[in-house]
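Colleague: Structural data only, the sequence is not supplied:
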């Protein structure tokens, strides 16, 4: 069996290499204070801002040299230092990472609304790649991938403990190329394979539809730079589709929205609030202490609002839901959200790499931290399929011989339900809630003289 040894000279060489990564002042003090050979080590006598643990640095240098000497394949200093940087960030939390130039560019493109890939937001959970949400109208959504699905393999390569940025790079690629994912879904005992064809992902951030007369639907798939402006145009289009009449209710759908830009979330919240705090952040640096306040003017003038969320609603989606819930401006309906209450700052580095690092936590107007908790809906509605029971044949008044005819005018035709609510139970329930609120508002708005003329009878 072969063996090798690491001498104090090797450790000194490793420490010398490390000093190249430090500022000149720290490097010179580190070299001057480095113990030689068997001299007892202690922490360096440096200013508190630069206090470095020398024992840990010596261990790092020793590991560095052992890898260079004995690893089965040669590894360059540059590779080892890059692995060390990645390890530092991966060890912090699931959302901090060191990004290659390609990954950094792709992240920038995704905030603009166009990139190549599958169309899923993923995170690390206990070493597993877990889907936060599929993005609307993408290969992932078309393949039926769901929030909380775990990716076990990517083209046959085990994905457990794979760095997040490396997994993202593996799944992105030229449009038209295929990729196979092995998926473990909660509730299923066996994994299954899904083959997807990569596409240029052009995210349509905002969609809208008039579900029924006076009730609108606004879907936000992701928060991008232009999302608030697109939402304002959508609200104007909904009023125009409603024959120019103001809406009497709006459903804001944030399900499977993985988040996006913090400013866009604040701007969307501002559309529906008259005033007050939207969200605030707290971090260690002064520039991470931010507060977002609503400007005057609710675009819906207080019209009832229902916000739909689920476990795929994360980050910026939770900011909007939390702000509207704290201000009692909306009814939050659906299931508990994802629970990502942290803010990441994207920093370009001088080697074209990028640094994504968690720098703050955000809080709702009432001071609630969403981190690891999520937004709890006011009305819980789980995604489900509803099967109508066949009603047995029964006799009604109109079936009786010599029944009296109704002398009133025929009732106006009821609007046909929107196709958007068919098979979507939470959306169907949200629509029913708004219809009920509209009926209540209409009856409450009756003049006293008109209300007193309603028929009554005594007993």
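Modeller: Looks like it arrived, so ask away. What you see is a predicted model; the values in this text were computed from it and never measured.

Colleague: okay, CA-based contacts and neighbour counts for the rest of this
Modeller: Will do.

Colleague: contacting residues around residue 117?
Modeller: Going by Cα atoms under 8 Å, 6 or more residues apart in numbering, residue 117 touches 171-175, 198-201.

Colleague: just checking, residue 289 touches residue 279?
Modeller: No - using Cα atoms under 8 Å as the test, residue 289 is too far from residue 279 to be in contact (11.0 Å).

Colleague: and those two? which has more neighbours close in?
Modeller: Comparing residue 289 with residue 279 by other Cα atoms under 10 Å, the one with more neighbours is residue 279, at 25 against 15.

Colleague: As a check, name the ranges of all helices in the stretch 151-300 of the chain.
Modeller: For the stretch 151-300 of the chain, the helices defined by DSSP state H, counting those that start in this stretch occupy 164-171, 227-241, 262-271.

Colleague: mind checking how far the last one is from the chain centre?
Modeller: Its chain's average C-alpha position is 14 Å from that of helix 262-271, according to Cα atoms, centre = their mean, to the nearest Å.

Colleague: tell me which strands and helices it is in contact with?
Modeller: helix 227-241, strand 276-283, strand 290-294, helix 316-326 (3 or more Cα pairs under 8 Å, 6 or more residues apart in numbering; DSSP states H and E).

Colleague: here comes the other one, which I'd like you to weigh against the first:
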């Protein structure tokens, strides 16, 4: 499908007609194909923009003064491009003028293979903020965390850089090392983290059984194929279990977002009907509604969605849709709160503008922008430590105890083998325990009937 705006093809990101909901920019050089949108509604850009004469005179005056007196000679092209950058960057943190390298990286953002550090970043108070480190990447392995503020890249202070400048500096030849100087909540002084650049392949969907009957699906990022891969993963879990699941955990913690259509497809896979998400903007084509079709791949199994402050945009669409339809319990901490839509409008083959054109809303009409999704049950990260000591002394330990008649259970047999991943992850353990509790109540209710 193609969309023409005054003779130019437009690619839409962040939710305006099937496309991307990533928060900010990758510190990477991503690779994928460009995405196309559908035809515009008639008359959407018919009104011509007019500029006050006095403002044009002021612009011309500043332009002339710079050309005449700046300490170094500056080309007309550089001045005009700088003016365009200023117009867009002054609107909000997500609008930007895309030069060839940034435009290429943005077009190449959905296959999940790229070179760089492996972090999703945005700007906050003039510094680069880590929205989320991507799973299994150099940044995550080096210890970079969601919420970190990067104040220096190598020896260069970040203050004064644009987001695109910072991202460009974070890219580089695989195998080279970049030192990030970071401010982190709870730390009184900056910390330095060395990250080795690499070619990174992001696997969108990871799934497994946590325990018999209880499935786990981790969505690291919403890519082109995520919706279909999600359905395949659920079907494989059901087949491995030999029947319907007793419970399902969907983990979108530290998922910075991605393709809107992938979030819609993933939500649709679990909803039989109703609105999934809608967008509202000033022009007709930015007002969209996405509805679910019949069919629930999980066959009604109880669901917990895990979120945190690194869950942004498309992740929030999924969590919000399942929460509003009461299809899942949302657990964790409040999500990031990126609820705006960006449109990418090519200016020529190598340049484009990315501009915020709409907000999106959950089925119940909630705006996520700057608020995020509040979990139904707040569970903060915690470190679980095992209490020292052996198994408890019990009746079966007593010499000469009365026999049960069905055979005794030794104290050591009562200890489960445990799951190291669940033991380390308090939020995941809490989600699993909730599903088990719901299962117990359901079975008791069935017996009572």
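Modeller: Received it, and whenever you're ready, just let me know what you need. Values in this document were obtained by computation on a predicted structure and should not be read as measured data.

Colleague: Any idea what the TM-score is?
Modeller: Once superposed, the chains reach a TM-score of 0.86 (TM-score structural alignment, normalised by the length of the second structure), with 403 aligned residues with a Cα RMSD of 2.1 Å.

Colleague: Neighbour-wise, which one of the contacts of residue 117 of the first structure leads?
Modeller: Sorting these by how many neighbours each has (other Cα under 10 Å) puts residue 198 first, at 22 neighbours.

Colleague: For it, which residues are in contact?
Modeller: 116-118, 139, 172-179.

Colleague: Not counting sequence-adjacent ones, nearest residue to residue 182 of the first structure?
Modeller: Sequence neighbours aside, residue 193 is the residue nearest to residue 182 of the first structure in space, at 4.4 Å (criterion: Cα to Cα, 6 or more residues apart in numbering).

Colleague: End to end on stretch 337-349 of the second structure, go ahead and measure it.
Modeller: This stretch, stretch 337-349 of the second structure, spans 33 Å end to end (Cα to Cα, to the nearest Å).

Colleague: Which positions within that stretch qualify as buried?
Modeller: Buried residues in stretch 337-349 of the second structure, counting neighbours by 16 or more other Cα atoms under 10 Å, are found at 337-346.

Colleague: and the residues you listed, which two are the farthest apart?
Modeller: 337 and 346 (27.3 Å; Cα to Cα).

Colleague: got a markdown table for the contacts of residue 198 of the first structure, with distance to residue 383 of the first structure too?
Modeller: What follows is these, written out as a markdown table (distance: Cα to Cα, whole Å):
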| residue | distance to residue 383 of the first structure |
| --- | --- |
| 116 | 30 |
| 117 | 27 |
| 118 | 24 |
| 139 | 22 |
| 172 | 30 |
| 173 | 33 |
| 174 | 34 |
| 175 | 32 |
| 176 | 32 |
| 177 | 33 |
| 178 | 30 |
| 179 | 29 |
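
Colleague: Which members of those residues occur in strands, if any?
Modeller: Per DSSP state E, strands hold the following members of these: 116-117, 178-179.

Colleague: ok, of those, which one's closest to residue 435 of the first structure?
Modeller: Closest to residue 435 of the first structure, out of all of these and judged by Cα to Cα, is residue 117, at 39.9 Å.

Colleague: do you know how far the closest one is from residue 200 of the first structure?
Modeller: To residue 200 of the first structure, residue 117 of the first structure is 6 Å away according to Cα to Cα.

Colleague: joint contacts of the two?
Modeller: Joint contacts of residue 117 of the first structure and residue 200 (Cα under 8 Å, 6+ apart) are residue 175.

Colleague: Give me the number of neighbouring residues for residue 91 of the first structure.
Modeller: Around residue 91 of the first structure there are 10 residues (other Cα under 10 Å).

Colleague: try the one 10 residues further on
Modeller: Around residue 101 of the first structure there are 15 other residues, counting by other Cα under 10 Å.

Colleague: Who are the contact partners of the nearest residue to it once chain neighbours are set aside?
Modeller: Once flanking residues are discounted, residue 101 of the first structure sits nearest to residue 353: 4.7 Å by Cα to Cα, 6+ apart. Residues near residue 353 of the first structure by Cα under 8 Å, 6+ apart: 98-101, 104.

Colleague: Let's see if you can find the most crowded of these.
Modeller: residue 98 (26 neighbours).

Colleague: Would you mind giving the helices of the stretch 151-300 of the first structure as TSV with distance to residue 299 of the first structure added?
Modeller: What follows is the helices of the stretch 151-300 of the first structure, written out as TSV (distance: least, Cα to Cα, whole Å):
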stretch	distance to residue 299 of the first structure
helix 164-171	38
helix 227-241	8
helix 262-271	6
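
Colleague: so which of those is the most packed in?
Modeller: Across the helices of the stretch 151-300 of the first structure, the average number of neighbours (mean count of other Cα atoms under 10 Å) peaks for helix 262-271, which reaches a mean of 22.
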